[in-house]
Every structure is written in structure tokens, then in C-alpha cells.
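A.B. asks: Take this sequence and fold it.
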Amino acid sequence: MEDLKVRIVELKGSSYEMGLEQSKEIKTTELREQLNILEGLTVNSNSKKAEELLKSISPNLLEELGGLAEGLGMEIATIIRLYSGYDVTFPSMGCTALINNDYYVRNYDFSPELYDARIVLTNPVDGYASVGFSQQLIGRLDGMNEKGLVVGLHFVNNQHKAEGFIATTIVRMLLEQCGCIEEAVDLLSTIPHGFCYNYSITDPSGNGVVVEATPEKQCVNFKNPLICTNHFESEILQEKNKQEFQGSINRKEFISSLLTEELSPLSAYRRFNDGNSPLFFKYYKEYFGTLHTVVYLPKELSLIIGIGENSEPMTLSLRNYLDGTINLPKVKKGKINQTVF
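C.D. replies: This is a model prediction of the structure:
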């Protein structure tokens, strides 16, 4: 078993100031090694087009990238290419989520090599405060904002692609700009999508929605309870699925079998985080190992977090963070087993 440490980061102020603060992180943490990896993944990215789109869709993110460029002493075009998530090539990843009884539980499966290992709490001057797991610094793998909107991504296919934003950047846009499911669905329809992803979304209403998104079109499916894995179910999009997605179907069927148990949020956390669960994977060398388990509670504005397998759960309150009544820990530690092939 190996240690996996996830830092807990707090960002406040203007978007520019948050970018400036994160430049210090890159200089002093493992994120500096990510720069070399991102250079290879973003060789053909069109930073000029990305800048034009960000100006209209998410000017706050563009300001944040400006602060990052200033802090690192790099050209803004280079920073946009590296961190905007526009027209970037990324390996496939796995994610399993359940929205049920006013909670959202999820496992994120990938490789620690490309994992930011950051839980970020932001309280921007312009935009909703949020908490979530970052990817490529400004992006989010999943998260919840101060309105109780919860969003997570689910990779489907990278073979059907176009020039557009990767899902991590899109999740961040939704969290910062949308206050409810309807606003999130509307914004998703205006953003250029680079690849095929599912977006699982809920809010304090307790309703759930999956937006199946390709570069050409999006299908919106409201469900309650909602189970989301890594394949499209809408008939018109099924041709976009990978040739082999039986594993995604199996995970969905297993979660369906859990619904009769009426799991509490903590019970759901343990079913997802158990190292022997059919929902927990250890193929880290193949970019399919479970890195974190998280339960979002949108009505309470709190979350339950676990890193690696069989992790002692940690609870964070976004509400208490905003009230200034919480002392944030610096890190959440866990264990992963990278010897499985």
C-alpha cells in the first residue's frame, strides 16, 4: 500500500488573485512536474480561440489564468494552452455516481500520475463559492457550490472529438456560474464540448439529471434516483460509446441492486469506498484506479471525503467555511495499492 496525500487549498478574492495564489502552488508542490506532462497534452491547442471563447463564456476563468501567468512569469497564451482545458488530449478515466435521497455519492477512477491531489475551496468576488477536486489546476472533477449545485463528470469516449473544452473546465464553469440544475443544463448547451462525457447533476431540490454531451449535441435525462457511469444511454448517442463498455454497465447494475437498501449517506460512502467493492478499482497503471470517494449533501452544504480505499471519512462543511467557523485541515491522507495489473 502506498500513501496518497490530497492537499486542501483555500482561494479567496478576485479571479486574478486566485490565479496568482495558485502560481505559488505550482512553484512549491508536485504541480510543477505536471507542467511537463501538460506540454505534451496541449501541443496543438488553439490558445487564441480558447481566449475568445473564455471572454464570452467564462471571463472569470480567463482572469484567473491571467493571474497564473503573471505569477509564473509566462505568456498568457502559453498558460491558456496549458490550463484552459481547450482542445487538450487526455487519457480515459472512470467515474461512478449515485444521486439518491438528497445525496450524491461518487468514486473517481484514474491514475495518481495525472491527479492534482487537491480539494479546493474557492470564494471568489464574482461567482459562486464552491468546493471540489481539481484537475489541471483550474478544472474540477466534481464539486458543489454555495447554492447546493453538485456536478460530476464521467468520461465516455475520446475517439469522437472536436475543438472544444475538456469536461474538467466545463464542470468548473457550471459550479462558478450556475445556481440550479436548470441553469447548469442551459449553460452546458452553449459551451463547445471537445469530447464525449456524461455530466451528473443535482441540487437541493433532490432531483437528478444526466446530460449526455458530445461535440455535436447533448441529451438531457432527468431521473430519480439517478445512476451514472461511463456510457451513453440515449438511443441517438449510443453510437458514440466505446466498443467495449460492459464494465460501465456492470457498475450501473450493481448500484441498482443497492437501491433497495435505502442507504444513508455514510452507508453509501462505505459501499463505494470499500476496497473489495465492485465499484472500487485498483488498476492505477491502466488509468483506472479509485483515487477518491465523495458524498455531497446539497441541502446541508457539506461533504464526506475519502482518499484511496477503506479510508476513514472526513466531513467538510462549505457552509461553515463561508461563515468562517471552520479550521480547514491541510491534507487528507489515504492508501492505494498500485501493484494490481
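
A.B. asks: Only C-alpha atoms from now on, for both contacts and neighbour counts.
C.D. replies: Noted.

A.B. asks: buried sites along stretch 284-293?
C.D. replies: By 16 or more other CA atoms under 10 Å, the buried positions in stretch 284-293 come out as 284, 287-293.

A.B. asks: Farthest-apart pair in those, please.
C.D. replies: Between any two of these, the greatest separation by CA to CA is 16.2 Å, found for Tyr287 and Thr293.

A.B. asks: quick one on the thing from earlier: can you add secondary structure and distance to Gly127 and give the buried residues of stretch 284-293 back as CSV?
C.D. replies: Shown next, in CSV, are the buried residues of stretch 284-293 (DSSP: H, G, I helix; E, B strand; the rest coil; distance: CA to CA, whole Å):
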residue, secondary structure, distance to Gly127
Tyr284, helix, 35
Tyr287, coil, 33
Phe288, strand, 33
Gly289, strand, 33
Thr290, strand, 31
Leu291, strand, 28
His292, strand, 26
Thr293, strand, 26
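
A.B. asks: Same list (those) but as CSV, adding distance to Lys161.
C.D. replies: Below are those laid out as CSV (distance: CA to CA, whole Å):
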residue, distance to Lys161
Tyr284, 25
Tyr287, 20
Phe288, 21
Gly289, 24
Thr290, 26
Leu291, 26
His292, 27
Thr293, 28
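
A.B. asks: and of the residues you listed, the nearest to Leu53?
C.D. replies: Closest approach to Leu53 among the buried residues of stretch 284-293 (CA to CA): Tyr287, at 30.2 Å.

A.B. asks: next up, for comparison:
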Amino acid sequence: MSTDLNFSKISCKGTSYEIGSMLGELLEQNPELRKINIETTENGVDSETLKKKLILLKEFCPNVIEEANAVSDRIKIPISRLAVFNDSSLSSGACSQMAALPSITKNGHLLIGRSYEFVHDDEKNLVVIDADNYPAHIGFSLFLFGRFDGINEHGLTVTMSSCEFGQPSYGEGLWFPLVLRAILDNCTKVDEAVYLLKQMPVRCCANILIADRYGDAVLAEIICYGDNRKISLRRSDEYLISTNHYVNYDMLKYDNNHGKHSEMRYQAIEKLLRKEKGEISESHIKSLLSKKIPNGVCCSYYEDGLGTLHSMLFDLTDCTVDICFGSPNLHMFERVSFNEPVGISLFNVPYKNEFPQNPNDFWQTLPREVK
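C.D. replies: Next up is the predicted model:
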């Protein structure tokens, strides 16, 4: 089956309130995005829940409060109806991410590859934001104000892959879209981002990859359950890889939903990085992102929740990002800059849904390595 993915792109500059007003305009123009980001109930979350969320945002993402107030004013709804404040709104997508450090790339640059997979009607909105008093950044939004991924003007990049499948996080705290947003808005280097990550009351089960233009990178594997959390860091001089399972030894006991498809994508990435060590280029990573699983990480199983919605290649040394909207097996990458003209654009990208040839094998859960 072949049909279209509905994307939007918004580029805006100004105060956080002015940016929020443009985000409200985007919701007016994009019914699919509006449906995702506005609760159907008349009042949204209860006042106590909203109060707790706003207290956290005031400390770590005060600009999001300004943006949310502006959206509320623009489309004339209480901010309690914005989905970003409702913990039950978030579903788990699948992702692949990799960092090729300067020691193994042909040009000595730090390269990041990233793909995001989920259902076809998930949020598909690229933002290019230059807010007063904050570094400009480029990334895909989640619940409008949070981020799936991104790069800021300082060359700091943050991406993620979910591990919520086996152990959904619960309790009070910031879920990953706002964690990533806080890092992009406040950090210039990996060490700063790690410090902030440890200070935040993170509430997610995820792998977060952080890298900077100075050649540093770290992968944070995170597990949260109630008021308890664990952050396990992994560094390397050569490469870092993450899909939808834990790898660090001290995290294996939490790895209770290790999908075979996650392992297949991990192995495809590692095979390339090992084989082409010292010669890794942008074309190698784009090729990997474009090849279908098991030879690459691209997936076409949209109806099953594993369809590639966007792919990204970051060159942190040059502070650039190339993006493919939809499947890179079908479409080309394009350069997106911090100087995109202010405005909103809506566009459609064809996609083709497929199903695994052997679904029982493909969707199986692998046993834990350590109990």
C-alpha cells in the first residue's frame, strides 16, 4: 500500500512568546498536528497535575511555558489541554542512532546518524527556532514543545531511542522530549549536557546520545521507575550505537523487552562501522540509513509501528544537518540550515507500507543476557 505522510516545517525567530504564537498558527493550519497536540477533553489535565508540570518547566524549560501560553492564547484553549502536559499521551516509537567519532571517519569529523520509526500518523514536524536568549536549534518536535532530536548553533547534538517497551516509566519528572529540549536550549558541550541530565528529574526509559563539535560523545542509558532512576554512561574513542535495548553491563538486568528487530539494526550499524573503520564518510552513514533492515536500519512496517518517518545525518565539526523526510529508501536527503526563511510550510511525502515476511520471527523478544 502506498500513500502520503503529512509533514510540516516551521522556522521562527523572536521571543519565546512570539515563537509560541507561530506554533499556534501552525496548529491552525495543520489539522493532523492539532489532533495530536490538543486533548479531546474539555479541561485537559487536572489543576494539580498541571501545577507540578509547570514547576518543573519553570526550573528547566521556562521558555516552554511562554510558548505554551502563546499557543493557548492563539487558539483559545486552556494550556491544560495541551498534550505535552499529559503523561498518558506518549507512545513508544523505535529509533536507531550512531556516532562515528573523528578517529574512525575519513575527514576526521564527528558524524551522527539517526532514524526515527513509528506509525504513519505520528507527529512529523521539523522546527528551526531562533529564540531570544537561547541558542538556535533544528530538530523534530514532539508534542510541539519537546524534541525527538536536534542540533543547536553551538554544534551540540542530542538524539534518543526509546526503551519504554518493556518497562514504561512512571512517577513525577520530565519525560524525554523536554529533557532533550532543555539540553538543546542550555548546553554547548557534552560535559555540560551530562551535568544537566544528572540534575534533572528525568522520567523516561531511553538511550540518549549527546555529542558536540569538539569531538566528544556520550551515550546515556536511562531506566526510571517511580522515584528511582539510573543513568549509565558509555563513551568510546571510536563509535557509539544505540537502538531500542540496553547494552551497558549494569543495565542488562533491566533489558526485559529486547526485540530481535532492535538487535538486527544494532548489528547492521556495528558491522558497517567496524568494516569501514578509518574511512567512514557521510555517504556510508546515509547508505546505512537508506538500506532496509537487516542490511540497514530503514523500515517500512508503518502499520506495525516500525516505519521510518525521518532520518538525519549530523556533521558536528561543520555544524550541519542533512534530513530525509520519510523513508531514505525512497527519498533524498536535503540540507537544512539555521538560516531557513521564517514561515510555515506543509508538504506530503509518499510512503509504502510493508509487512515482515516472517512476523513471528521478526517481532520476537530475545532473552536477557544477564538476570
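
A.B. asks: hmm, back to that, from the buried residues of stretch 284-293 of the first structure, which single one is nearest Leu31 of the first structure?
C.D. replies: Closest to Leu31 of the first structure, out of all of those and judged by CA to CA, is Leu291, at 16.9 Å.

A.B. asks: Now do the lengthiest helix in the second structure: distance to the chain's middle.
C.D. replies: Counting by DSSP state H, the longest helix found in the second structure is helix 260-275. Distance, stretch centre to chain centre, for helix 260-275 of the second structure: 19 Å (CA atoms, centre = their mean, to the nearest Å).

A.B. asks: In it, which residues are buried?
C.D. replies: For helix 260-275 of the second structure, a neighbour-count test (16+ other CA under 10 Å) marks 260-270, 272-273 as buried.

A.B. asks: Now the two most distant members of those residues.
C.D. replies: Lys260 and Leu273 (20.1 Å).

A.B. asks: need the contact list for the residue nearest the centre of the first structure.
C.D. replies: Nearest to the mean C-alpha position of the first structure, by CA atoms, centre = their mean, lies Leu141 at 1.0 Å. Counting by CA atoms under 8 Å, 6 or more residues apart in numbering, Leu141 of the first structure touches 132-135, 152-153, 167-168, 171.

A.B. asks: do that again at 7 Å, thanks
C.D. replies: Applying CA atoms under 7 Å, 6 or more residues apart in numbering to Leu141 of the first structure gives the contacts 133-135, 152-153, 168.

A.B. asks: From these, pick the one nearest Asn230 of the first structure.
C.D. replies: Of all the contacts of Leu141 of the first structure, Asn230 of the first structure sits closest to Leu153, with 9.3 Å by CA to CA.

A.B. asks: What lines up with the closest one in the second structure?
C.D. replies: Aligned by TM-score structural alignment, Leu153 of the first structure pairs with Met160 of the second structure.

A.B. asks: just checking, its match touches Leu209?
C.D. replies: Yes. Contact criterion CA atoms under 7 Å: Met160 of the second structure and Leu209 qualify, at 6.0 Å.

A.B. asks: okay, and the common contacts of these two?
C.D. replies: Shared contacts of Met160 of the second structure and Leu209 (CA under 7 Å, 6+ apart): none.

A.B. asks: So Ile236 of the first structure: helix, strand or coil?
C.D. replies: Assigned state for Ile236 of the first structure: helix (three-state reduction, DSSP: H, G, I helix; E, B strand; the rest coil).

A.B. asks: Alignment lookup: it to the second structure.
C.D. replies: Aligned counterpart of Ile236 of the first structure in the second structure: Asp250 (TM-score structural alignment).

A.B. asks: now the match of Leu153 of the first structure: how far from Asn133 of the second structure?
C.D. replies: Taking CA to CA, to the nearest Å as the measure, Met160 of the second structure falls 25 Å from Asn133 of the second structure.

A.B. asks: of these two, who's got more company?
C.D. replies: Legend: neighbour count by other CA atoms under 10 Å for Met160 of the second structure and Asn133, higher for Met160 (30 against 12).

A.B. asks: For Ala220 of the second structure, what is the enclosing helix or strand?
C.D. replies: For Ala220 of the second structure, the host element (DSSP states H and E) is strand 217-225.

A.B. asks: And Asn244 of the second structure, by the same measure?
C.D. replies: For Asn244 of the second structure, there is no host helix or strand (DSSP H and E).
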